[in-house]
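> coords below, sequence missing:
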């Protein structure tokens, strides 16, 4: 019995080693999305640029598009913003969700750094973010013309990420994105 007890610390060490090794091999940008292949969640929130106008998920339908969750307090959002402006200039439709932010700061941000968004939903309380399963900003979703979520990316959008997003959008548009 004593000999078996000598192997217990070794077995515990091997078990911990396995879980640490497994944890290091997980890519944090590939977080699962419960909303994948489901309609964009229902919402009724104010427009950031026209606060008197209420927006709903119907405002995001009509063509394949990106939906970008961003905030002025998010340093990574600032990093990706220039690239989003380039995409918008190329004709890519991008909707914004201003997440847990102050409207005045968000409007000033868009004046200062330019506005790549076709529309911006003001999600001050984070309720839409919760319904989407947002872990934090930035996150970007690809939606089809019917408003169904087809892809989710956690983190900044750059040229490398855009290649993946563009592939999905090209498939949705039949090759014309």
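Looks like it came in fine. Bear in mind that the values here come from a model prediction, so they are computed numbers and not experimental data. Numbering: from 1, shown residues only.

> For the rest of this, base every contact and every neighbour count on C-alpha atoms.
Fine.

> all helices of the chain, in order?
With DSSP state H as the criterion, the chain has helices at 2-24, 75-89, 103-113, 127-132, 159-172.

> contacting residues around the shortest one?
Here helix 127-132 makes contact (Cα atoms under 8 Å, 6 or more residues apart in numbering) with 35, 40, 41, 43, 99, 123.

> Name the nearest of those residues relative to residue 5.
Using Cα to Cα, residue 35 comes nearest to residue 5 of those, at 47.8 Å.

> Just give me the neighbour total for that closest one.
When neighbours are defined as other Cα atoms under 10 Å, residue 35 has 17 of them.

> who's in contact with it?
Counting by Cα under 8 Å, 6+ apart, residue 35 makes contact with 132, 133, 149.

> let's bring in a second one:
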């Protein structure tokens, strides 16, 4: 009997693990709360994307006003899909909008923004991806709302959709503006 229990135990553990994974397979990755929520933005300085015509930026730029920081790359298809919504966000709210261009060649970033338009006040080149890591970025695109005190108050993982713009991002900006 003891031998049977020792044999069955690993099988039961395996079945339990499969059940846990099966129940969580459709889990929305945007539900993963960032450890940086309610924390100050990481200290960083990003140079401008060469030849883009807008400055780079640093953590000091993210204080004194509500800001939105969008991490993007020209090679990112979902970034292309969300780009018109970032332009609409800028037009609707007038919020300060900053871009972190992750692991991208300057000529590709310039072509991307020349084709789709540049809604950003500043775009920092994160060639090595180090600043993105400090922000806790899992992958592009990701978007953050920063309050006037330089505190990250919201994170959206993945591309912004019309629904997430209306139901998540705009309300987060409004809450940040209200203090």
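Right, received. Where do you want to start? Every value quoted in this text rests on a predicted model; they were computed, and no experiment measured them.

> rewinding a little: which of the contacts of residue 35 of the first structure has the most neighbours?
Using other Cα under 10 Å as the neighbour criterion, residue 149 leads these with 24 neighbours.

> Now do the contacts for that one.
Each residue near residue 149 of the first structure by Cα under 8 Å, 6+ apart is listed here: 35, 36, 37, 38, 39, 40, 141, 142, 143.

> quick one: the equivalent of the first one over in the second structure and residue 99 of the second structure, what's the gap?
Spelled out, that is residue 35 of the first structure. Residue pairing (TM-score structural alignment): residue 35 of the first structure is matched to residue 36 of the second structure. Residue 36 of the second structure sits 18 Å away from residue 99 of the second structure, taking Cα to Cα, to the nearest Å as the criterion.

> cool, residue 44 of the second structure as well?
Following Cα to Cα, the distance that separates residue 44 of the second structure from residue 99 of the second structure is 13 Å.

> and these two? which has more neighbours close in?
Each of residue 44 of the second structure and residue 99 has its neighbours counted (other Cα under 10 Å); residue 99 has more, 23 against 14.

> hang on, that one packs against residue 124?
Yes. When contacts are counted by Cα atoms under 8 Å, residue 99 of the second structure is listed as touching residue 124 (6.3 Å).

> Report the buried members of the contacts of residue 149 of the first structure.
Those of those that meet the buried threshold are 35, 36, 40, 141, 142, 143, by 16 or more other Cα atoms under 10 Å.

> List just the nearest of those to residue 164 of the first structure.
residue 142 (10.4 Å).

> Contacts only, for the closest one.
Residues near residue 142 of the first structure by Cα under 8 Å, 6+ apart: 64, 65, 66, 67, 149, 150, 151, 152, 165, 168, 169.

> Is it possible to get a markdown table of these that adds distance to residue 21 of the first structure?
Listed next are the contacts of residue 142 of the first structure as a markdown table, based on distance: Cα to Cα, whole Å:
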| residue | distance to residue 21 of the first structure |
| --- | --- |
| 64 | 39 |
| 65 | 37 |
| 66 | 35 |
| 67 | 34 |
| 149 | 32 |
| 150 | 31 |
| 151 | 28 |
| 152 | 26 |
| 165 | 30 |
| 168 | 32 |
| 169 | 35 |
